[in-house]
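> Sequence first, then the predicted structure:
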Amino acid sequence: MAIVLGPNRYGKAETRLVRVVRDGDTHALADLNVSVSLAGDLTATHVTGDNSAVLPTDTMKNTVYAFAREHGVGEPEAFGLLLARHFVKTVGHVDTATVTIESYGWRRLGPHSFQRTGDLTRTATVTVHPGGVQVVSGISDLVLLNTTASEFHGFIKDRYTTLAETSDRILATAVNARWRHLGDEADWADSFDGVRDALVSAFVNTYSHSLQQTLLSMGTVVLSQRPEVAEVRLALPNKHHYLVDLAPFGLDNPGQVFQAGDRPYGLIEGTVSRDDAPPATADWYL
């Protein structure tokens, strides 16, 4: 039996970067979490411990900070492209670089004062490899809720089913979405804002008979409004809200008092694509 080395990569994960732009008395703030991963001809370091083809991960961290100073940060997709192209160009045994960025929001309170918003996390994953360049943008923990316009009935029932059918329920989720771009050039800020708005609009305006139906509607609205997007992947946890039984207290409860469930929760996942979109050139995940 032969034992062989399979696919492998290495890098520096979660380099925390805060970049301040000082424009007179008015400052701007970028807050990022940057992860770098490199792959290529790295057999020697695994087999013999020969590190002559290995760029230290500490150097990757330093490059992130130096590029933030020399080039600025800008949009996360643009910063990721800059870094990934640099590593592929300058590290001889590396042919693939993936840069993943989480961007955290801050709301301006004054010329140099900010408040962390915490309402969502913007993401970007850029891969530069022999087959080309792939840019995937995303959003995490976008919490949305409809107090009505949602039903769930007609499902399979067996001896273990206790869930009652309902024609009026709260529908809530924390959207985790990733969308693959058709190219590597775009107005990244406008694209992100447009996709986010499309996701929210579809959730608000879809009368839902299932969260799966809402997922398809959200992906369809994104693709119909954003021509730069090839496909959308969505993971929607069903954040259950349970009607509280107030009968022991002599009270009715006409859909007004609920217990917000924590776990377990339903998890609905799916991909919505253009049928004529070119295939992905690198792996990408939710």
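Sure thing, it's come through.
> okay, CA-based contacts and neighbour counts for the rest of this
Noted.
> Helices of the stretch 151-286 of the chain, start to end?
Ranges of helices in the stretch 151-286 of the chain, per DSSP state H, counting those that start in this stretch, are 188-205, 211-225.
> In JSON lines: the ones you listed, plus distance to residue 265 and mean neighbour count.
Compiled in JSON lines, these are given as follows (distance: least, CA to CA, whole Å; neighbours: other CA atoms under 10 Å):
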{"stretch": "helix 188-205", "distance to residue 265": "19", "mean neighbour count": "17"}
{"stretch": "helix 211-225", "distance to residue 265": "12", "mean neighbour count": "19"}
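> Spatially nearest residue to residue 133 (excluding sequence neighbours)?
Leaving aside its sequence neighbours, residue 133 sits nearest to residue 127 (CA to CA, 6 or more residues apart in numbering; 5.7 Å).
> which other residues reach stretch 75-84?
64, 67, 73, 97-103, 123-128, 135, 137, 188-189 (CA atoms under 8 Å, 6 or more residues apart in numbering).
> likewise stretch 238-245?
Stretch 238-245 has contacts (CA under 8 Å, 6+ apart) with 170-174, 211, 253, 255-262, 265-268.
> So which of the contacts of stretch 75-84 sit within helices?
64, 67, 188-189 (DSSP state H).
> With respect to residue 147, which of the residues you listed is nearest?
Taking CA to CA as the measure, residue 189 is the one of these closest to residue 147, at 30.7 Å.
> Put this next to the previous one:
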Amino acid sequence: MAIVLGPNRYGKAETRVVRVSRDGDAHRIKDLSVSVSLSGDMDEVHLSGDNSAVLPTDSQKNTVFAFARQHGIGEIEDFALLLARHFVDSQRAVAHARVEIHEYGWDRIAGPHSFVRDGGEVRTALVHSDGTGGAESVVSGLTDLVVLKSTGSEFHGFAEDAYTTLAPTDDRILATAVTARWRYRALGAPWGESYRAARAALLGAFAGTHSLSLQQTLYQMGRRVLGERPEICEVRMAMPNKHHFLVDLKPFGLDNDNEVYFAADRPYGLIEGSVLIDDAPDAPSAWV
């Protein structure tokens, strides 16, 4: 029986970098978590402990900080591409770089120098690069976009078995925390504009769809993004069903006309799916 080394990669995960732009009187903040992963001709570090092909993860962390200072941080997709290309182009042993960035928003409050952390979703970007002139891909998205509909949602006509206790309903609360990622047809998209428009499309479809299931809502949300943003060719989503159960208030002599609910955090249904253009270029490695 032969034992061999399989695919491998390494890097520095979750480097937190905050960049304050002090141009003019009003400051701007970029707050990121950057994860780098490199792969290539690195078998010997595993097989014999030869570190000559290994760029220390500490150096990767320092590169993130240095690039933030030297180049600034605009759209996170551009910053991720800059980093990924640098690692492949500058290191002989590195053939492929994966850079994932999460951006945390800040809102300006009174005065030009004070901010409050935006408690909403986290913007994300995932870039793969084989270096300048090589194959590259960009996947943008968001996590923890928490949304709720207090009506306009039904769930009935489902399959039943000996263990089914769930009652059909034609009026329920529908709540979820959306994780959505979208893939572009090509590089060079207007990243910031695309993000804002895709987010607005997701929210618009969620609010505007009379839901017969969370699956139906997921599809309509992805469909809206693709219909409004031609630069995007595929949307993948994960949407936990944040169950809200009507509380039985009869023991207290009270009625409950869909007004008081128990919000259960677990277990929960998890709905996942993708929506894509039928002629979308194939790029499965872009997602991982």
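Sure, I can see it. This one's a predicted model, so the numbers in the text were calculated from it and none came from an experiment.
> Next SSE downstream of the helix or strand hosting residue 32 of structure 2?
Applying DSSP states H and E as the criterion places residue 32 of structure 2 in strand 28-40. Helices and strands here follow DSSP H and E; after strand 28-40 of structure 2, the next one along the chain is helix 43-47.
> just to revisit the earlier point, now render the helices of the stretch 151-286 of structure 1 as TSV, adding distance to residue 285 of structure 1.
Formatted as TSV, these follow (distance: least, CA to CA, whole Å):
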stretch	distance to residue 285 of structure 1
helix 188-205	18
helix 211-225	16
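> quick revisit: what's the ChimeraX line that selects buried ones from the contacts of stretch 238-245 of structure 1?
A single ChimeraX command selects the buried members of these (16 or more other CA atoms under 10 Å):
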select :170,171,172,173,174,211,268
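> Which of the contacts of stretch 238-245 of structure 1 fall in strands?
Among those, the members falling in strands (DSSP state E) are 171-174, 258-260, 266-268.
> And those, which is closest to residue 55 of structure 1?
Minimum distance to residue 55 of structure 1 across these is 38.0 Å, recorded for residue 174 (CA to CA).
> what lines up against that closest one once you look at structure 2?
In structure 2, the residue paired with residue 174 of structure 1 is residue 177, using TM-score structural alignment.
> how about the nearest residue to that match, chain neighbours excluded?
Using CA to CA, 6+ apart and skipping residues adjacent in sequence, the residue nearest residue 177 of structure 2 is residue 146, 4.1 Å away.
> Need the counterpart of the one you found in structure 1.
So, by TM-score structural alignment, residue 146 of structure 2 is matched to residue 143.
> so that match makes contact with residue 176?
No - counting by CA atoms under 8 Å, residue 143 of structure 1 does not reach residue 176; the two are 9.3 Å apart.
> For residue 47 of structure 2, see how far away residue 150 of structure 2 is.
Per CA to CA, to the nearest Å, residue 150 of structure 2 is found 58 Å from residue 47 of structure 2.
> if we can go back for a sec, tell me the average deviation of the strand holding residue 32 of structure 2 from structure 1 after fitting.
Mean deviation of strand 28-40 of structure 2 relative to structure 1 after superposition (mean CA distance after the TM-score superposition for structure 1): 0.4 Å.
> That strand packs against which elements?
strand 15-21, strand 94-104 (3 or more CA pairs under 8 Å, 6 or more residues apart in numbering; DSSP states H and E).
> So what touches the shortest one?
Identification of contacts with strand 15-21 of structure 2 by CA under 8 Å, 6+ apart yields 27-35, 61, 64-65, 68-69, 72-73.
> try 7 Å this time
Residues outside strand 15-21 of structure 2 that contact it (CA atoms under 7 Å, 6 or more residues apart in numbering) are 27-35, 61, 65, 68.
> Same question for stretch 45-62 of structure 2.
Under the contact criterion CA under 7 Å, 6+ apart, stretch 45-62 of structure 2 has outside partners 11-12, 15, 42, 44, 93.
> Which positions in that stretch come out as buried?
Going by 16+ other CA under 10 Å, stretch 45-62 of structure 2 has these buried residues: 53-55, 57, 60-61.
> what does stretch 123-137 of structure 1 give?
123-129, 133-137.
> Between the two ends of that stretch, what distance do you get?
OK, stretch 123-137 of structure 1 end separation, CA to CA: 6 Å.
> isn't the residue nearest to residue 133 of structure 1 right up against residue 101?
No - Residue 127 of structure 1 is beyond contact range of residue 101, at 11.7 Å (criterion: CA atoms under 7 Å).
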